[in-house]
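Enquirer: dropping the sequence and predicted coords here.
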Amino acid sequence: MTIMAGMGSPTGTGVGPLLRGWRVRRQLSQLQLALRADSSARHLSFVENGRSRPSRELVLRLAEELDVPVRERNALLLAAGYAPHYPETPLDDPSMATLRGGLERLLAAHDPYPAVVVDGSFRVLAANRSLGLLLTGVAPHLLEPPFNAIRITLHPDGLAPRIVNLRQWRRHLLERMERQLELVRAEPLRRLYEEVRGYPEPAGDPADEPADDRVDGPAAYGSPFALPLRIRYEERVLSFLSTIATFNTPLDVTVSELAMETFLPADAETVRFLQSVVGPER
């Protein structure tokens, strides 16, 4: 398993504006949030306007009710003048041995189908044997650790030339990054987004093309319920549906940002090919 350190904690401009931003994003009134957090709308108004400093406990209660990501909860505490509440333990720390072992078993169990574990910046932390099949032909400079799943997928020297439905898959990945950027103020993630957005776009893909009007949408590739990743491998095209799993109720920043992405075969031909080439774990 390849291990990398987590991203640095972001800084804030004051706990009041930060809390107000999260409240507006969750579409809650001050009264609604105050009732949920066992406070008062008047006190919450004072906090948001900077007229009152919230207690550490109130910051944590508000963050819980607003479903704020763990890293950003620490940012709220720092902005309020308190120490972070949630640790950020490196994945290679001895205390993470049980968690690492569980991830490795999950990855191995998904063979012969590809699976990967990434962090909040989409850096690859671990992968199973089958992922190597998809990475065939990727330029060596993209595979130097710590390599990045988004960069490898969309880079002209990576998987992009082999992805049959690159226009749709590129749009999907950029939208996924945009959603994540709305939740975490991570400069490395923003730099990655700007980088991959600048890669050459597939020809004939109008930026404002309505999704419902595309003739090459999911149904055109044999999957009417989810967009498949269709990628060339030698003389055939492999088709996958992507699923993402995260940890429930994480109490550590590192754990909160881990995600396991698994690729399920979208057709019988892909199943037969992977089972014949990768085979069961020995």
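Expert: Right, received. Where do you want to start? All figures in this text were calculated on a predicted structure; none of them were measured in a lab.
Enquirer: going forward, measure contacts between C-alpha atoms and count neighbours the same way
Expert: OK.
Enquirer: quick one: the helices in the stretch 151-282 of the chain?
Expert: Along the stretch 151-282 of the chain, the segments classed as helices by DSSP state H, counting those that start in this stretch run 166-183, 187-197, 253-256, 268-277.
Enquirer: now render these as CSV, adding distance to residue 78 and mean neighbour count.
Expert: CSV is the format used below for the helices of the stretch 151-282 of the chain (distance: least, C-alpha to C-alpha, whole Å; neighbours: other C-alpha atoms under 10 Å):
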stretch, distance to residue 78, mean neighbour count
helix 166-183, 17, 16
helix 187-197, 18, 15
helix 253-256, 15, 22
helix 268-277, 49, 14
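Enquirer: out of these, flag the one nearest residue 47.
Expert: Among these, helix 166-183 comes nearest to residue 47, with 21.3 Å by C-alpha to C-alpha.
Enquirer: and the angle from that closest one to helix 187-197?
Expert: Angle, helix 166-183 to helix 187-197, by axes from the mean of the first three to the mean of the last three C-alpha atoms, to 10 degrees: 160 degrees.
Enquirer: which strands and helices lie in contact with helix 166-183?
Expert: With contacts defined as 3 or more C-alpha pairs under 8 Å, 6 or more residues apart in numbering; DSSP states H and E, helix 166-183 has these neighbours: helix 187-197.
Enquirer: looking at the helices of the stretch 151-282 of the chain, which is nearest to residue 230?
Expert: Ranking the helices of the stretch 151-282 of the chain by their distance to residue 230 (criterion: C-alpha to C-alpha) puts helix 166-183 first, at 8.4 Å.
Enquirer: for comparison:
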Amino acid sequence: MTKPTSQDGVGPLLREWRRRRKLSQQELALRTEISARHLSFIETGRSQPSRALVHRLADSLEVPLRQRNTLLVAAGYSPLYQETPLDAPRLKVVREAVDRLLTAHAPYPALAVDASENIVAMNRGAEVLLSEVAPALLVPPVNVMRVCLHPDGLARQVINVDEWRSHLLGRLYRQSRYSGREELRELYEEVSAYGPRPVKKDCTELSDTIVASIRVRALGTELRLFSTVTTFGAATDITVSELSLETMHPANERTAAAFRAAVSPQADRADRKDTMSLLSRSA
């Protein structure tokens, strides 16, 4: 079945988002405080929503900013949300915030990732963790899913590789469904084919853990880490709204000590600015 585009009008797009969120017309109508009849007319093209109603429907459906612009254009309105390059002067304050957060997390690994799962910045701890990854996978733009799951990537050092793959693939699958981005679906198809045996694509059979744990052979020992992901709340710029910070935390003192010994805070501060600018230009 072909997915609707902005040329099909706002109705089919809203219907696709409603189905993706697994909502009935009645449920969405209640959330948006309109009648189910009115919503039905909008989805079939018999009624044209106001600009304000498009925003309310997008809010109720949790539509990402990039796709909200598509809804607005399909409804005949100008796009609202700007997409600013990360290296633009307007986002200097964001770059500085990311830099502070990554530097503050040292010596433990931390990186910033865009909507395509490409790394736009990372600290020295992340560089150390990825030091044995095949160089070809670290040529910008560096995709975190390929780096982690490719047979020549971090996966070959991971002890609990099945668990780790399941977590990452589950996250990528859900993100592709949530955002509606075709490139994420294609990335999922690619990286899910890595490894000695296929992973089932039904997201209900993939790990849905809140805090993912990873055991890695590196720095001359077995490292035990868990990861968390943070996003920018209330962002009004597409680039910022699609940016996430991924931080890895030591799960035991052995791991903490290994990173403290391997990462010099002075070297991390010296390297951070160059790393940010290099990856931002290539993203």
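Expert: Thanks, I have the structure now. These figures come from a predicted structure and were not determined experimentally.
Enquirer: about what we covered before: the helices of the stretch 151-282 of the first structure: which one's closest to residue 89 of the first structure?
Expert: Proximity to residue 89 of the first structure (C-alpha to C-alpha) singles out helix 253-256 among these, at 6.1 Å.
Enquirer: helix, strand, or coil at the residue mapped onto residue 60 of the first structure from the second structure?
Expert: Under the alignment (TM-score structural alignment), residue 60 of the first structure pairs with residue 55 of the second structure. Look at residue 55 of the second structure: counting by DSSP: H, G, I helix; E, B strand; the rest coil, its state is helix.
Enquirer: what residues are up against residue 55 of the second structure?
Expert: Going by C-alpha atoms under 8 Å, 6 or more residues apart in numbering, residue 55 of the second structure touches residue 68.
Enquirer: with residue 66 of the second structure as the reference, measure out to it.
Expert: Going from residue 55 of the second structure to residue 66 of the second structure by C-alpha to C-alpha, to the nearest Å gives 13 Å.
Enquirer: who's in contact with residue 279 of the first structure?
Expert: Residue 279 of the first structure neighbours (C-alpha under 8 Å, 6+ apart): 111, 112.
Enquirer: okay, and residue 125 of the first structure sits in which element?
Expert: Using DSSP states H and E, residue 125 of the first structure sits in strand 124-127.
Enquirer: how distant is that strand from the center of its chain?
Expert: Centre-to-centre, strand 124-127 of the first structure and its host chain are 13 Å apart (C-alpha atoms, centre = their mean, to the nearest Å).
Enquirer: which part of the second structure lines up with it?
Expert: Aligned by TM-score structural alignment, strand 124-127 of the first structure falls on residues 119-122 of the second structure.
Enquirer: residue in the second structure paired with residue 228 of the first structure?
Expert: Match for residue 228 of the first structure (TM-score structural alignment): residue 213.
Enquirer: with residue 242 of the first structure instead?
Expert: If you follow residue 242 of the first structure across to the second structure using TM-score structural alignment, you land on residue 227.
Enquirer: how near is its match to residue 211 of the second structure?
Expert: 6 Å.
Enquirer: pick out whichever of the two has more residues nearby.
Expert: Between residue 227 of the second structure and residue 211, counted using other C-alpha atoms under 10 Å, the more crowded position is residue 227 (17 against 10).
Enquirer: I'd say that one and residue 246 touch.
Expert: Yes: counting by C-alpha atoms under 8 Å, residue 246 is a contact partner of residue 227 of the second structure at 6.8 Å.
Enquirer: residue 22 of the first structure: what's it in contact with?
Expert: Contact analysis of residue 22 of the first structure by C-alpha under 8 Å, 6+ apart lists 66, 68.
Enquirer: quick check: the aligned residue for it in the second structure?
Expert: So residue 22 of the first structure corresponds to residue 17, using TM-score structural alignment.
Enquirer: secondary structure element holding the residue nearest in space to the middle of the second structure?
Expert: Residue closest to the average C-alpha location in the second structure (C-alpha atoms, centre = their mean): residue 115, at 4.7 Å. Secondary structure assignment for residue 115 of the second structure, by DSSP H and E: no helix or strand.
Enquirer: that one and residue 150 of the second structure, how far apart?
Expert: Separation of residue 115 of the second structure from residue 150 of the second structure (C-alpha to C-alpha) stands at 19 Å.
Enquirer: shouldn't residue 89 of the first structure be within a strand?
Expert: No: the assignment for residue 89 of the first structure (three-state DSSP) gives coil, which keeps it out of a strand.
Enquirer: what's the neighbour count on it?
Expert: Using other C-alpha under 10 Å, residue 89 of the first structure has 16 neighbouring residues.
Enquirer: map residue 81 of the second structure onto the first structure.
Expert: Aligned counterpart of residue 81 of the second structure in the first structure: residue 86 (TM-score structural alignment).
Enquirer: that match contacts residue 74, correct?
Expert: Yes: if you go by C-alpha under 8 Å, residue 86 of the first structure and residue 74 touch, sitting 6.6 Å apart.
Enquirer: report how many residues lie close to residue 200 of the first structure.
Expert: By other C-alpha under 10 Å, 11 other residues sit near residue 200 of the first structure.
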